[in-house]
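Asker: Sequence first, predicted model second:
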Amino acid sequence: GKIYQSLLALPDIDDISDYRFKALALNIRSKGVLAIGKPLESVRLRIQIDEYLKTVKEIEKNHEFIWDALNRISEPAILRTLGEQQTNELRGWLELNLIARRSNMLPAKIEPWISQWYQIYDGHSAGAYFAVNLLEESRRIYIKPARIALMLPFSGRLEKVADAIQNGFMYAYYQDRNLDQEPAVELEIINASTDVSEFNAQYLQAIENGADFIVGPISKELINYLQNQDKLAVPTLTLNYAEIKKEPTLNLYQFGLRPEDEAEQIADLALAEGRNLAVTLVPDTEWGARLQLAFSERFEALGGRVVGSEIFPGKKNDYSKSIKKLLNLDTSNSRRSIIQQVIGEPVKFEPRRRQDVDMVFIAANSRQARLIKPQLKFHRAQTLPVYATSNISSSSGNPDDDRDLDGIQFVDIPWMLDSSDNQDFKRIRQYWPDSSKPFSRLYALGIDAYRLIPALRRLMINPGETVQLNTGQLSVDMNGRVKRALLLATYDKGVTRLLEQPGNRLQPPQ
């Protein structure tokens, strides 16, 4: 767009003789390429700027820009770049950022790794200030609980959900315990009540027993209760979100697998690909209404227009009535009837779908999506891109069953889409062979809930920073809500295939 055209209009750096103007031109260019989703190119330009800076303050500010751009690059993209020929300066920055991510800023991990980094990159520009500051920050802001209380509802309707989360959490607890040299964290597991007053008594008793960090609950009603407190006595990481966003509650962090996050990121993705006019098709359920609202609000807030919305009967198989209304084919057929009545004889007529649309957002499970895609094609919408949430992801594992999903673009967590080299995924399948697909994501949530604990405060203080875990590239906003940037995929011949994303990765919803 306009930013890209402005970048083309900038003079070539080699044509500028004054070093001050060179630094200014590089600065403008680096901000521009970052804005159009090219953080690696921005880093390269910022490294060049270093040559023209004179004061420590200028250099430190430039290094902060470099770090911000590095944090916008996905970990797989960093690894790919390191596998190619690079300058020593760029390699040093990339590896330093990788250290910060993989150590989770735990002092016990980051200190030996940065010591090793200094040996490899002696004299690197980040060595004098930036690497030292990372060490100091890791000691200052990471959370190191001595006793964690895991409060989940192990009886009742959420029993299987709680069991899957607990299995993932316990796996991470014992896995990391074997790796750490520090004293083991104590762990108390509590069958949390869903009654507010009973839960509150359990919560206070857990603290009385020595818990200095609490994980849970799941129930939105209980999370609403916690959010309504002025502050919590100990840091608490809930595994769902309150129904309403409010002013931050001290020590409250919220983390979960909200489908609304996915709908919002689909809106980001579609707009980044130039889709500005959308229609939505969702089931006649409360869940469908939530996703339709999340997508529409995000899409229109960023300049898109939702020009039509319809619901379909989720328990049925024929959605043609809803699809015809969505595409204005019913109006087209009405015009034919009127013309025939006027002239008194049949007319040759080709129904024509609406032309003021360039994408379809659907909220559907895999069964519904397998029915919707062919019906869209039948009703002359075969050229419209279709976007969906991870709920379309099939558990059949049979490409022949899933060919009707071909071409639908959707987002999902790395655990589901990029698990071939994931040791956590392989071990979970080994330890719990029955970790079936309906609950598979919850194992990942449990693992990440444990591993996210040390980084929560750092991520909240530095909203631009992220950690790459099994449920996505995670950040924490100023309200303590964990945001997930997900992977993009499609179905091709009935098999999921990862897609390249605009700007290397989707931005987590704001």
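Answerer: All right, it came through fine.

Asker: When you work out contacts or count neighbours from here on, use the C-alpha atoms and nothing else.
Answerer: Fine.

Asker: any idea which helix or strand comes after the lengthiest helix in the chain?
Answerer: Assignment by DSSP state H gives helix 159-179 as the longest helix of the chain. As assigned by DSSP states H and E, the chain's next helix or strand after helix 159-179 is strand 186-191.

Asker: now the angle from the next helix or strand after that following strand to strand 186-191?
Answerer: Moving toward the C-terminus from strand 186-191, the next helix or strand (DSSP H and E) is helix 196-208. Between helix 196-208 and strand 186-191, the angle comes out at 170 degrees (axes from the mean of the first three to the mean of the last three C-alpha atoms, to 10 degrees).

Asker: Following helix 196-208 in sequence, what is the next regular element?
Answerer: The helix or strand immediately downstream of helix 196-208 is strand 213-215, counting by DSSP H and E.

Asker: which of the residues in the longest helix of the chain are buried?
Answerer: Buried residues in helix 159-179, counted by 16 or more other C-alpha atoms under 10 Å: 161-173.

Asker: For the residues you listed, give me JSON lines that also has distance to R481.
Answerer: Listed next are those as JSON lines, based on distance: C-alpha to C-alpha, whole Å:
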{"residue": "V161", "distance to R481": "21"}
{"residue": "A162", "distance to R481": "21"}
{"residue": "D163", "distance to R481": "23"}
{"residue": "A164", "distance to R481": "22"}
{"residue": "I165", "distance to R481": "19"}
{"residue": "Q166", "distance to R481": "21"}
{"residue": "N167", "distance to R481": "23"}
{"residue": "G168", "distance to R481": "21"}
{"residue": "F169", "distance to R481": "19"}
{"residue": "M170", "distance to R481": "23"}
{"residue": "Y171", "distance to R481": "24"}
{"residue": "A172", "distance to R481": "22"}
{"residue": "Y173", "distance to R481": "23"}
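
Asker: Next up, a structure to set beside the first:
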Amino acid sequence: MNSVRLSLLCAAVALASGCSTPFCDAPGGLCAPGSANTSALPAPPVRPAAQPLPKPPPEPTPPPAEVFAVTLPGVSAAPSADVPATRQDEAAQGGLPANPPVRMGLLLPLRSETLGAAADAVRAGFMAAWERDRDNITVSVIETGDVAQDVLSAYAHAQEKQDIIVGPLARSAVAALAASPLLGKPTIALNYPEGHGTAGAAPLPPQMLAMGLSIEEEARQVAQLAAADHPNATAMIISTGTPWQRRVAAAFAAQWQRNGAAVRMVELSSPDGYLSDPELVQLRARLRDDPPGLLFSAMSADQTRQLRGALGDNVSTEPTNPIFSTADALPPPPAPAQPAGLGGLPLYGTSALNAGNGNNSPTQELDGVRLLDLPWQIQRDHPAVMVYPHPVQAASADMERLYALGIDAYRVAREIGHHPAGRFSLDGVTGRLTVDFGQGGAASFERIEPAAVVRNGVPQPIGP
């Protein structure tokens, strides 16, 4: 307070004395006597007035924010610009599902002692595919036994409650159902009647589509593969008297002759599953005298290894020591992928040559052999294969293939259930599938399997 009064007093004295500064800059806080007009302090310089700053440029328009739509349980998603709002709003409110409901019946011989394990593998694959993409579909598993009448009775009851039926699995059951008057709903059979695909075979009913794993169809495709590699070559087909091998040999021969090329067939004895050593010696001599353009093995993997070992130049042909059986510990084959001499003849086969599941031979008897098999077995990095779980417990190669059949059976049934008539293709785990169903005539199904070549005892896919 005193300092304020002093300032006011100082200002008054300065005005009275003519002091030029309003502040008490003289010693003692007062203007010096006689300082008026002569010893006044210079006035402080006048600062120029501050210029206003230029206006900043306008902010650029920010890009539209990216919005992520996350559907939470119990929360309806916003309508999409690609879907009509009315349909999507109704679907979100439960008034209209994305696809109408479909009831599927899976008819399998799960009570059969002989086919129970195979049926369970198909069921596991089918349900794995359903769990991944239910798509408003309900599945009822219908158990049957082996007897055809049991299967027909179960089918008749299933038709009353199901929209589409998948099954039966047994060849005889499929034949009985195809010949019966029961078919009234879309039905996907998991096998083929005897003689299906051959000349003169009766067509299936219009409501039935058969999509089983046919080794005979594989043999026909192998014939086409071999014909593309070796046009107009003479093929020698080698099999045993086992029924399934005879069917495979006949299917290859028919397709090969259809291509206009010559074919020769040889059937070897196989006591206890092993090829006859004396017969292998005779076969070797015959091939030396008149070699064909290629060989086709309609046999199993072990028997084909015996054959390849017998044709190798390292195997003795002396009749006193015909060591060709795998049970007799054949010497290892030479290092090249295809042994020299007769062992270098091009050799083709079916998926029967792929034991799979880690059971392929670490030796090289089959290296260079070409075959067909399912993507599930030889293309584990295939996009369609990678999305489905593999069985937890180790299974045989045949059970793995049936598991894959179950996956593709669901995918085909799902498509037919939502689109009962039309033609479509699927990149399946059992091959490239093409289906024509519900067009008024007999349904058609085609499966193209990828080709593979054996390297270091393991089939590796070739081509696209």
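Answerer: Structure's in. What do you need? If you're wondering where the values come from, they're calculated on a predicted model, not measured in any experiment.

Asker: what's the farthest-apart pair in the buried residues of helix 159-179 of the first structure?
Answerer: V161 and Y173 (18.4 Å; C-alpha to C-alpha).

Asker: Just give the number of residues close to the residue mapped onto A289 of the first structure from the second structure.
Answerer: Alignment note (TM-score structural alignment): A289 of the first structure maps to R246 of the second structure. By other C-alpha atoms under 10 Å, the residues close to R246 of the second structure number 17.

Asker: R246 of the second structure and I237 touch, don't they?
Answerer: No: under the criterion of C-alpha atoms under 8 Å, R246 of the second structure makes no contact with I237, lying 10.2 Å away.

Asker: ok, which stretches of the stretch 251-400 of the second structure are strands?
Answerer: Under the criterion DSSP state E, counting those that start in this stretch, the stretch 251-400 of the second structure contains strands at 263-268, 294-297, 347-349, 370-372.

Asker: which one of those lies closest to R134 of the second structure?
Answerer: strand 370-372 (31.2 Å).

Asker: and the longest helix of the first structure, what does it pack onto?
Answerer: helix 437-452 (3 or more C-alpha pairs under 8 Å, 6 or more residues apart in numbering; DSSP states H and E).

Asker: which secondary structure elements does the helix it packs on contact?
Answerer: Here helix 437-452 of the first structure touches helix 159-179, helix 414-417, going by 3+ C-alpha pairs under 8 Å, 6+ apart.

Asker: hang on, the earlier thing: any shared contact partners between R246 and I237 of the second structure?
Answerer: Common neighbours of R246 of the second structure and I237, using C-alpha atoms under 8 Å, 6 or more residues apart in numbering, are A298.

Asker: Regarding the aligned partner of K246 of the first structure in the second structure, what is its secondary structure?
Answerer: When the second structure is aligned by TM-score structural alignment, K246 of the first structure is paired with A202. For A202 of the second structure, the assignment made with DSSP: H, G, I helix; E, B strand; the rest coil gives coil.

Asker: about what we covered before: who are the neighbours in contact with the match of A289 of the first structure?
Answerer: Going by C-alpha under 8 Å, 6+ apart, R246 of the second structure touches 239-240, 298.

Asker: Give the buried residues for the helix or strand containing it.
Answerer: R246 of the second structure is part of helix 243-258 when elements are defined by DSSP H and E. Within helix 243-258 of the second structure, the residues that qualify as buried are 245-253, 255-256, counting by 16+ other C-alpha under 10 Å.

Asker: cool, and stretch 425-433 of the second structure?
Answerer: 426-433.

Asker: For Q382 of the first structure, give its distance to V360 of the first structure.
Answerer: Noted for Q382 of the first structure: a distance of 11 Å to V360 of the first structure, by C-alpha to C-alpha, to the nearest Å.

Asker: who's more crowded, the two?
Answerer: V360 (24 against 13).

Asker: Map the more buried one onto the second structure.
Answerer: With TM-score structural alignment as the criterion, V360 of the first structure matches L295.

Asker: What spatial separation is found between V476 of the first structure and I190 of the first structure?
Answerer: Distance of V476 of the first structure to I190 of the first structure, computed by C-alpha to C-alpha: 26 Å.

Asker: Comparing the two, which residue is more hemmed in?
Answerer: V476 (27 against 16).

Asker: Contacts only, for that one.
Answerer: V476 of the first structure sits next to 456, 459-460, 463, 466, 482-483 when contact means C-alpha under 8 Å, 6+ apart.

Asker: quick one on the thing from earlier: ok, the match of V360 of the first structure touching L345?
Answerer: Yes: contact criterion C-alpha under 8 Å: L295 of the second structure and L345 qualify, at 6.9 Å.

Asker: Near Q393 of the second structure, how many other residues are there?
Answerer: Per other C-alpha under 10 Å, the neighbour tally for Q393 of the second structure reads 5.

Asker: which ones are touching it?
Answerer: Neighbours of Q393 of the second structure in contact, by C-alpha under 8 Å, 6+ apart: none.

Asker: What does it correspond to in the first structure?
Answerer: Correspondence of Q393 of the second structure to the first structure, assessed by TM-score structural alignment: P433.

Asker: What's the separation between that match and D421 of the first structure?
Answerer: Distance from P433 of the first structure to D421 of the first structure, counting by C-alpha to C-alpha: 18 Å.

Asker: repeat for S337 of the first structure
Answerer: Using C-alpha to C-alpha, S337 of the first structure is found at 59 Å from D421 of the first structure.

Asker: Compare neighbour counts for the two and give me the winner.
Answerer: S337 (13 against 8).

Asker: Now the more buried one: which helix or strand?
Answerer: Short version, using DSSP H and E: S337 of the first structure is in helix 329-343.

Asker: List the buried residues in that helix.
Answerer: For helix 329-343 of the first structure, by 16+ other C-alpha under 10 Å, it's 329-333, 336.

Asker: tell me which of those is nearest to E264 of the first structure?
Answerer: Using C-alpha to C-alpha, the buried residues of helix 329-343 of the first structure come closest to E264 of the first structure at L329, 28.1 Å.

Asker: I figured the closest one hits R352, correct?
Answerer: Yes: L329 of the first structure lies in contact with R352 (C-alpha under 8 Å); the separation is 6.4 Å.

Asker: Check the mean deviation of the helix holding R246 of the second structure from the first structure.
Answerer: Compared with the first structure after the fit, helix 243-258 of the second structure shows a mean deviation of 0.6 Å (mean C-alpha distance after the TM-score superposition for the first structure).

Asker: could you check the angle strand 263-268 makes with that helix?
Answerer: Interaxial angle of helix 243-258 of the second structure relative to strand 263-268 (the same axes, to 10 degrees): 170 degrees.

Asker: what about helix 243-258 of the second structure, distance to the chain center?
Answerer: 29 Å (C-alpha atoms, centre = their mean, to the nearest Å).
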